[in-house]
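Asker: Fold the following.
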Amino acid sequence: MSTINYSEKIPNNVNLSEDRTLQRALEGWQPNFINWWDDVGPEGSTNYDVYLRTAVSVDPQGWAQFGHVKMRDYRWGIFLNPGDANREIHFGDHKGEKAWQDVPGEHRANLRRIIVTQGDTEPASVEQQRHLGLTAPSMYDLRNLFQINVEEGRHLWAMVYLLQKHFGRDGREEADALLQRTSGDENNPRILGAFNEKTPDWLSFFMFTYFTDRDGKFQLAALSESAFDPLARTTKFMLTEEAHHMFVGESGVSRVIARTCQVMNELKTDDVNKIRAAGAIDLPTIQRYLNFHYSVTIDLFGADQSSNAAIFYSSGLKGRYEEGKRDDDHVLKGQTYKVLEVQNGQLVEKEVPMLNALNEVLRDDFIKDSVAGVNRWNKVIEKAGIPFRLQVPHKAFNRQIGALAGIRMSPDGRVVGEVEWEAKKAEWLPTPDDRAFVASLMGRVVEPGKFANWITPPVMGINRQPVDFEYVRFA
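Answerer: A predicted model of the protein is given here:
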């Protein structure tokens, strides 16, 4: 087997060349990763030269180097944010002690589980997005899709590095298993539900990158507080890349809305059939897609009451979002938090120990952040003078996990019976007809500077390049 030159093939700041055992483990894993990429990565893209951002170090000059590269030859690197030898644990039962450089034996199983669950989401989204390149609305959008794909691949490398470096044989087996599960596979699916959903069209993709990558932001931010220093430093660096994924989602939906509003104003109508006949995606359909992706994503935060969440926090394994900015004791014993449940057909708030409600705390932080972006979409509609507003549904709507699982709830937060749910479901969630209509618009547009009819061009290109730059060179 050929030896990997780590300074070229795998840019890193973890001294890989000095750790022979780790080198051998990664040399064994890398060919499997490339095989996985070839089998279920972006379809038909092997010979494309794509204008990609590659991280080669963590400093501002090094983490975003741009140039045309074949994705299969992308330099998937391993980077940890710079360390602080004096860093202390700042929450939980170990508050005030020195951060851990190695995995404490008593936390080994839980830390491994956290890293595997996070790691599993990264290749899953590449698999979910495998076919989207065949229906890209522009070369600019195709490039953004591919940038996200290679960065999800790099995030997988980041988690595999932690498993291989700190968890011995168990870690090597888990690293292999990350390439054996497949999104949506009946026999060996991905760990979390949202990562087994299909991403069949670009409206789904933009909603996914807006909402589901935002879940990634909050999960990574909570892990970046960890007492296990290598995990904290790894996830902090991953957050720099996650920002672009959310930008693709937010700006993508915004551009879809802008085009719809243009068509509505040109035709002077809000008639859904006329808007669709003109090749634009009507606002009620965008609302239904929003409802679906939002509700699927907030399930990713887990049950509203969780003893695991309490254990992870008290042990110092996973903090809250922006833990350091919160003005409490960072131990949380004796503190409470409100969660929702249904009693006698009514939604009620209930005070529970905050330690057990930390999934809900993170979910509520996510909701606040999500609403801010939806408000920015509404400004586009408002500017066009159209009296329609997008809204996130109530957090109990369409839930499959926790105390609210299976409760029939309208988007505005009313508990409804089965009859009303069945009657109104087609107003609230995407129907097969909606999906078929959106799919019918998905034709490939890859001439530089040209865009599909259902979306507007972006205001500016990537890395100060013009919008009509040749972002992808086809073989």
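Asker: C-alpha only now, for contacts and for neighbours.
Answerer: Fine.
Asker: Going by neighbour count, which residues of the strand or helix carrying residue 240 are buried?
Answerer: Using DSSP states H and E, the element containing residue 240 is helix 229-267. When burial is assessed from 16 or more other CA atoms under 10 Å, helix 229-267 yields the following buried residues: 229-239, 241-242, 244-261, 263-264.
Asker: can you check stretch 41-51 too?
Answerer: So for stretch 41-51, counting by 16+ other CA under 10 Å, buried means 41, 42, 43, 45, 46, 48, 49, 50, 51.
Asker: Please report how far the first one lies from residue 72.
Answerer: Relative to residue 72, residue 41 is positioned 9 Å away (CA to CA, to the nearest Å).
Asker: Next: the fourth one.
Answerer: Residue 45 sits 9 Å away from residue 72, going by CA to CA.
Asker: now swap in residue 333 and tell me
Answerer: As for residue 333, its distance to residue 72 is 49 Å (criterion: CA to CA).
Asker: Counting neighbours, go ahead and name the busier of those two.
Answerer: Set side by side, residue 333 and residue 72 give different neighbour counts by other CA atoms under 10 Å, the larger being at residue 72 (18 against 14).
Asker: Please enumerate the helices of the stretch 301-450 of the chain.
Answerer: Residue ranges of the helices in the stretch 301-450 of the chain, as given by DSSP state H, counting those that start in this stretch, are 307-314, 358-383, 418-428, 432-441.
Asker: Residue 397 - nearest residue in space that isn't next to it in sequence?
Answerer: residue 409 (5.1 Å; CA to CA, 6 or more residues apart in numbering).
Asker: residues near the one you found, how many?
Answerer: By other CA under 10 Å, neighbour count at residue 409 equals 23.
Asker: want to put them side by side, so please do this one too:
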Amino acid sequence: MTGINYSEKIPNNVNLAEDRTLQRALEQWQPNFLGWWGDMGPEGSHQYDVYLRTATSVDPQGWAQFGHVKMPDYRWGIFLNPKEEGRKIHFGDHAGEDAWQDVPGEHRANLRRIIVTQGDTEPASVEQQRHLGLTAPSMYDLRNLFQVNVEEGRHLWAMVYLLHKYFGRDGREEADALLQRNSGDADNPRILGAFNERTPDWLSFYMFTYFTDRDGKFQLSALAESGFDPLARTTKFMLTEEAHHMFVGESGVSRVIQRTCEVMNQLKTDDPAKIRAAGVVDLPTLQRYLNFHYSVTIDLFGADESSNAATFYTSGLKGRYEEGKRTDDHRLKSETYKVLEVRDGQLAEKDVPMLNGLNEVLRDDYIKDSMAGVGRWNKVIEKAGIPFRLTVPHKAFNRQIGTLAGVRVSPEGRVVSQAEWDAKKDQWLATPDDRAFVASLMGRVVEPGKFANWIAPPVMGINRQPVDFEYVRFG
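Answerer: Next comes the predicted model:
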């Protein structure tokens, strides 16, 4: 990379061309990244020309440049939102002080941990989705998958920039380790459990991008409040791209539902066996997939009571979702929040100090947001005249983290015995048979404008292009 035009090869607004130390660090890291992309990125895709959106600056004209590009040549840029002069920390013990432009020594370990954990999720999801291109239901969907993949790659670059720029040797070692862990690896797995789950089919992919990328939205929004200004500015820009990932998920599930409803009305039946025989996903199976992905994702917010969450907030490292719109004192020393526990065999609420309950605050904000999209899916079913509604399970359902870990709770929120759980879990969570059936529907469709039988076409194409545009050229 010596002598290269940095603004061209790595679009950035962090003055990379003038920063020799950072250049040297990235010159060593970039070949490893490209090696990881070659080994663990989208399988078989390296020679495709894909109609991708590339960020070349943070202004409205520059952050979404569209054109066909080979993914290994994609320009993974480094962008921070414009600096807000005089920005103050607006929560925690440092409220009212100037935002930090460098890492305060006493918060160094915690900040590094936050950045590494966020950074680890980005390549993990690329690894989870690695084989999906081989079974894409359309060229349009294949392009959307690849767009999500390259943007997760760019979000990895964003976190690696912070590690290299602000954390010295420790940061360089952590940046290297981000490429050494692999999703689902028995010896060196990804940090968070949801990112070691397989994403074996497109229904899982749509559920993942709807539910799990929405966790990303809320985590990034909380970090966008950070008193460490470079982290806040980096995550604010990442949020512009995260919105597309959630759109892919919400619209994908919506199109699956639409196609199922069309077939149900054509056949005048709601019998899952007959629906499946017609080659579409029955609504009860969609519900079981929803229950699984939702419950796995809400575990990502962590334990319902957490001293780490309290420390991150009081230190000014991580705020709440939309912290600035809240009307309390932004210190929370005397505030409480309700969390769940099991009392006398029933779920019951108890008050805990809000500082310790901040994971639950963020989880509850996420749940409200998730339910809104499920409501939009139900409108598709309602419009088709079918008396079935998808529901979001109770937040205590199928939990593996915190006070509720291992407590057996039905989707309606009733504590059940292990025997009842064992008898009914196949009604509540996707079974091996469900997954085998969905896998049997997966077959590659790549003729422009054609779609697999189990999913409806989108209403419109990407960037005002027609639905039958050649989004991927196979070369």
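Asker: State the TM-score obtained for the two superposed chains.
Answerer: Here the TM-score of the superposed chains, computed with TM-score structural alignment, normalised by the length of the first structure as the reference length, equals 1.00; 475 aligned residues with a CA RMSD of 0.5 Å.
Asker: before we move on, back to that, what residues are up against the residue nearest to residue 397 of the first structure?
Answerer: For residue 409 of the first structure, the residues meeting the contact criterion (CA atoms under 8 Å, 6 or more residues apart in numbering) are 396, 397, 398, 415, 416, 421.
Asker: Would you agree residue 475 of the first structure is in contact with residue 48?
Answerer: Yes - in this structure residue 475 of the first structure lies within contact range of residue 48 using CA atoms under 8 Å: 5.7 Å.
Asker: Going by secondary structure, the spatially most central residue of the second structure is in what exactly?
Answerer: Per CA atoms, centre = their mean, the C-alpha nearest to the average position across the second structure is that of residue 213, at 1.9 Å. Using DSSP H and E, residue 213 of the second structure sits within helix 213-223.
Asker: Give me the distance between that helix and the centre of its chain.
Answerer: Helix 213-223 of the second structure has its C-alpha centroid displaced from the chain centroid by 8 Å (CA atoms, centre = their mean, to the nearest Å).
Asker: From the contact counts, what lies against it?
Answerer: With contacts defined as 3 or more CA pairs under 8 Å, 6 or more residues apart in numbering; DSSP states H and E, the secondary structure elements packing on helix 213-223 of the second structure are helix 229-267, helix 358-383.
Asker: Export these to CSV and append columns for distance to residue 191 of the second structure.
Answerer: Formatted as CSV, the entries for those read as follows, by distance: least, CA to CA, whole Å:
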stretch, distance to residue 191 of the second structure
helix 229-267, 20
helix 358-383, 17
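Asker: Out of those, which is closest to residue 137 of the second structure?
Answerer: Using CA to CA as the measure, helix 229-267 is the one of those that comes nearest residue 137 of the second structure, at 10.6 Å.
Asker: how far apart are the closest one and its match in the first structure?
Answerer: When the first structure is superposed, helix 229-267 of the second structure averages 0.1 Å from its matched positions, counting by mean CA distance after the TM-score superposition for the first structure.
Asker: immediately after that helix, which helix or strand?
Answerer: helix 272-277.
Asker: picking that back up, verify the stated contact: the residue nearest to the centre of the second structure with residue 247.
Answerer: No - judged on CA under 8 Å, residue 213 of the second structure makes no contact with residue 247 at a distance of 9.9 Å.
Asker: which ones are touching residue 26 of the second structure?
Answerer: The contact partners of residue 26 of the second structure, taken as CA under 8 Å, 6+ apart, are residue 164.
Asker: And the host helix or strand of it, how far out from the chain middle?
Answerer: Assessed by DSSP H and E, residue 26 of the second structure sits inside helix 20-40. The chain centre lies 23 Å from the centre of helix 20-40 of the second structure; the measure is CA atoms, centre = their mean.
Asker: now stretch 460-475 of the first structure
Answerer: For stretch 460-475 of the first structure, the distance from its own C-alpha centre to the chain's C-alpha centre is 24 Å (CA atoms, centre = their mean).
Asker: Quick check: end-to-end length of that stretch?
Answerer: Counting by CA to CA, you get 26 Å between the two ends of stretch 460-475 of the first structure.
Asker: Can you point out the buried residues in that stretch?
Answerer: Under the neighbour-count criterion of 16+ other CA under 10 Å, stretch 460-475 of the first structure has 462, 467, 468, 470, 471, 472, 473 buried.
Asker: Outside of it itself, list whatever touches it.
Answerer: With CA under 8 Å, 6+ apart as the contact definition, stretch 460-475 of the first structure has outside contacts at 47-51, 66, 68, 139-140, 142-143, 448-450, 457-459.
Asker: now these: which count as buried?
Answerer: Of the members of the contacts of stretch 460-475 of the first structure, the ones counted as buried by neighbours, 16+ other CA under 10 Å, are 48-51, 68, 139-140, 142-143, 448-450, 457.
Asker: Nearest to residue 106 of the first structure, out of the residues you listed: which one, please.
Answerer: Residue 106 of the first structure has its nearest neighbour among those in residue 143, at 44.3 Å by CA to CA.
Asker: any idea which element that closest one lies in?
Answerer: In this structure, residue 143 of the first structure is located in helix 139-166 according to DSSP H and E.
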